[in-house]
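1. Got a predicted structure plus its sequence, pasted below:
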Amino acid sequence: MISLRGWLTPPRPTRPVTDPGERRAIVVELVIVFTVTLGLSGVRSLLSLLDALLRPERLSDQQVALNVRQAQVELIDLLRQLLSATQLFAWGALGLYLLWRAGIRLREVGLDRDRPGRDALGGAGLAALIGLPGLALYFVARALGMNLTVLPSTLDDTWWRPIVLTIAAAANAWAEEVLVVGYLITRLRQLGLGENGSLVVSSVLRGSYHLYQGFGGFVGNVVMGLVFGRVWQRTNRLWPLVVAHTLLDVVAFVGYALLRGKVSWLP
């Protein structure tokens, strides 16, 4: 049985890289990867929040949509939605490729296929642990005027909408969990940062690219990052995080699309 102290102060599983040239290469790699991917998204989200704060309306009176129409022609819209998801899958694949090039196998970050059943159950449990408190935090933050009104989907009611939203959920989960947990924390370990320090950096980054939603979105995703990152650090299984994140987003995206206009408490 793992003690509370073991969860709060886990041991570092790998030795830091000591060669100065290799350390510089890792730092440069991190800067490039996150400038291209989620780090740049964090800067954009910060600017988006600043823009919202400078408007006369309260944050809760403003809206932000997550999955929006990208073209007037339905077929082109479908193809652009799929391309957006493909980009996210590619971001995650980039992180894994760079780890592989550094001699780190998929098994070492918990992406092997040895225990699909246990990983799926673990993911479902994580989704349940995060889902309801996260939803409650969103409604509280919005009621306090600290969060924008988030519309998970404004896509038209087409035959492909639930399929595209499910793919988008999986793509978001893959990109975020692979890059922000598996890739980033592994690289920070190699630079000598401790497990708690790596966890904080990962969690704050996760929160940063949700700042466009408001302060509630930032805090909620930082907490999610702390939980998900520590679970990975203790279990070395990344699939449960991907599964949990996918389930959370599927419920949010598809559930909202199906219920919008049918229940009074949804905007």
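-> Structure received. Residues are numbered from 1 along each chain as shown.

2. all contacts plus neighbour counts: C-alpha atoms, from now on.
-> OK.

3. For G21, which three-state class applies?
-> Classification of G21 using DSSP: H, G, I helix; E, B strand; the rest coil returns helix.

4. That one and V28, how far apart?
-> Relative to V28, G21 is positioned 11 Å away (C-alpha to C-alpha, to the nearest Å).

5. try G217
-> Counting by C-alpha to C-alpha, the gap from G217 to V28 is 29 Å.

6. and L193, what element?
-> If you go by DSSP states H and E, L193 is not part of any helix or strand.

7. any idea how far it is from D156?
-> Distance, L193 to D156, by C-alpha to C-alpha: 46 Å.

8. Got another one to weigh against that:
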Amino acid sequence: MTHPNEQPAADLPLARPVASPAAGEEPVVWEPVNQPLVMAREVPFLSPLLMSKREAWIDLVLLLSIMIGAFGAVIVLLDSGGWQPPIETQIAVQAFGFGALALAATHWRLRAHGQNPAVIGLGRDRALPALGWGMLALLGCYVMNVVLVTGYVAIRGGAGMDHLMTEKTEVMSLVAQTPTLVVFPLTLFVGLYEEIVFRGLFLSRLKVILGGNAWPVVVSSLVFGFFHLGQGPIGAMQATVIGALFGVVAVYRRTIWSCIVAHAALDAVAFFLAPLLQYYLSNFNQNMPQ
């Protein structure tokens, strides 16, 4: 099956004769036509790509290896005492450095296949639909988080509530220490690079490997949750659920711009409300019956 923007291989003029042969002359000399082939780089997000499963696997393995390697190197460096900056500096450096590395790796793999950003969901989109769907996705994040937290506490009872409050207090305490001047660009950048990597590159490659849309969304959201284990098990579960929601939006809209809007807004609200949430969570923990 040929994509509408593609020409069948048989119809592409790959070469042309320099001149018609005359009687007794040498055979026709052919020279290449200076016309680029229409390749996968013009295929929109989540449409069939002109790449093999092996190539898609290589992209995912390389990207995961780079990200896990960088994450592990930071942990080893911190544990060894070789790098002990203030916590707010750690958060900023890790987020910007890790994100820049992930984006560079994504750009590298796109160039390796001659693909443009539209292949990973960064094609043209209209502003109002992108913002509207982004706000709907943001609302969906809060609804799903309430359901998840309520279910967790209902299953685990008092121990679940204690675990939840302790974990969130620790996370918000770290976030609250980040300077305001760092918070705004950080929230925008994290939302941008995580969606490009986990919804953009991962979904496009997983669709080549697994086919369909459901399994690529499930697997990419699980990987997204894995990379949020640093926020604790509850934080990782929340990231997995949010990743699944963003994956559904990306599949439905055939773009990741709404996901970027929702992700950046979600992080911005969390960062800017962190001091207030830290205060209330700390008081709640102190007043909980022992």
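-> Nice, I can see it. Since we're looking at a predicted model, the values are computed, not measured.

9. which one of G217 and V28 of structure 1 has more residues nearby?
-> Higher neighbour count among G217 of structure 1 and V28: G217, with 24 against 11, using other C-alpha atoms under 10 Å.

10. Map that one onto structure 2.
-> Alignment note (TM-score structural alignment): G217 of structure 1 maps to G235 of structure 2.

11. shouldn't that match be in contact with H228?
-> Yes - counting by C-alpha atoms under 8 Å, G235 of structure 2 does reach H228; the two are 6.7 Å apart.

12. A137 of structure 2 contacts F246, correct?
-> Yes - using C-alpha under 8 Å, A137 of structure 2 is in contact with F246, at 7.0 Å.

13. Which one of those two is surrounded by more residues?
-> F246 (28 against 23).

14. Give me the aligned partner of that one over in structure 1.
-> Per TM-score structural alignment, F246 of structure 2 is aligned with F228.

15. Show me where the stretch 151-267 of structure 1 has its strands.
-> Counting by DSSP state E, counting those that start in this stretch, no segments of the stretch 151-267 of structure 1 form strands.

16. Thought C259 was touching A250 of structure 2, still the case?
-> Yes - between A250 of structure 2 and C259 there is a contact under C-alpha under 8 Å: 6.8 Å.

17. Which of the two has more residues huddled nearby?
-> The neighbour comparison of A250 of structure 2 against C259 (other C-alpha under 10 Å) goes to C259, with 31 against 24.

18. Please name the residues that touch the more buried one.
-> Going by C-alpha atoms under 8 Å, 6 or more residues apart in numbering, C259 of structure 2 touches G134, A137, E195, F246, V249, A250.

19. which one among the residues you listed gets closest to L188 of structure 2?
-> Among those, E195 lies closest to L188 of structure 2 (C-alpha to C-alpha), at 11.0 Å.

20. For whatever residue of structure 1 lines up with L110 of structure 2, give me its contacts.
-> Under the alignment (TM-score structural alignment), L110 of structure 2 pairs with L99 in structure 1. By C-alpha under 8 Å, 6+ apart, the contact set of L99 of structure 1 is R105, Y183.

21. and if we set it to 10 Å?
-> Listed by C-alpha atoms under 10 Å, 6 or more residues apart in numbering, the contact partners of L99 of structure 1 are A93, R105, L106, E108, V109, G182, Y183, L184, T186, R187.

22. Now W30 of structure 2. Nearest residue, chain neighbours left out?
-> Leaving out its chain neighbours, the residue that sits closest to W30 of structure 2 by C-alpha to C-alpha, 6 or more residues apart in numbering is P17, at 4.7 Å.

23. Compute the number of surrounding residues for that neighbour.
-> Using other C-alpha under 10 Å, P17 of structure 2 has 12 neighbouring residues.

24. Which residue in structure 1 aligns with it?
-> For P17 of structure 2, there is no aligned position in structure 1, judged by TM-score structural alignment.

25. Which of the contacts of L99 of structure 1 sits closest to V201 of structure 1?
-> Nearest to V201 of structure 1 among those, with distances taken as C-alpha to C-alpha, is L184, at 8.9 Å.

26. ok, longest helix in structure 2?
-> Secondary structure of structure 2 per DSSP state H: the longest helix is helix 127-176.

27. where exactly do the helices run in structure 1?
-> So, for structure 1 - with DSSP H - the helices run 4-8, 20-36, 38-53, 74-101, 116-143, 161-176, 184-190, 195-208, 215-235, 239-259.

28. would you turn these into CSV with distance to V64 of structure 1?
-> Formatted as CSV, the helices of structure 1 follow (distance: least, C-alpha to C-alpha, whole Å):
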stretch, distance to V64 of structure 1
helix 4-8, 36
helix 20-36, 23
helix 38-53, 10
helix 74-101, 18
helix 116-143, 13
helix 161-176, 17
helix 184-190, 28
helix 195-208, 16
helix 215-235, 12
helix 239-259, 14
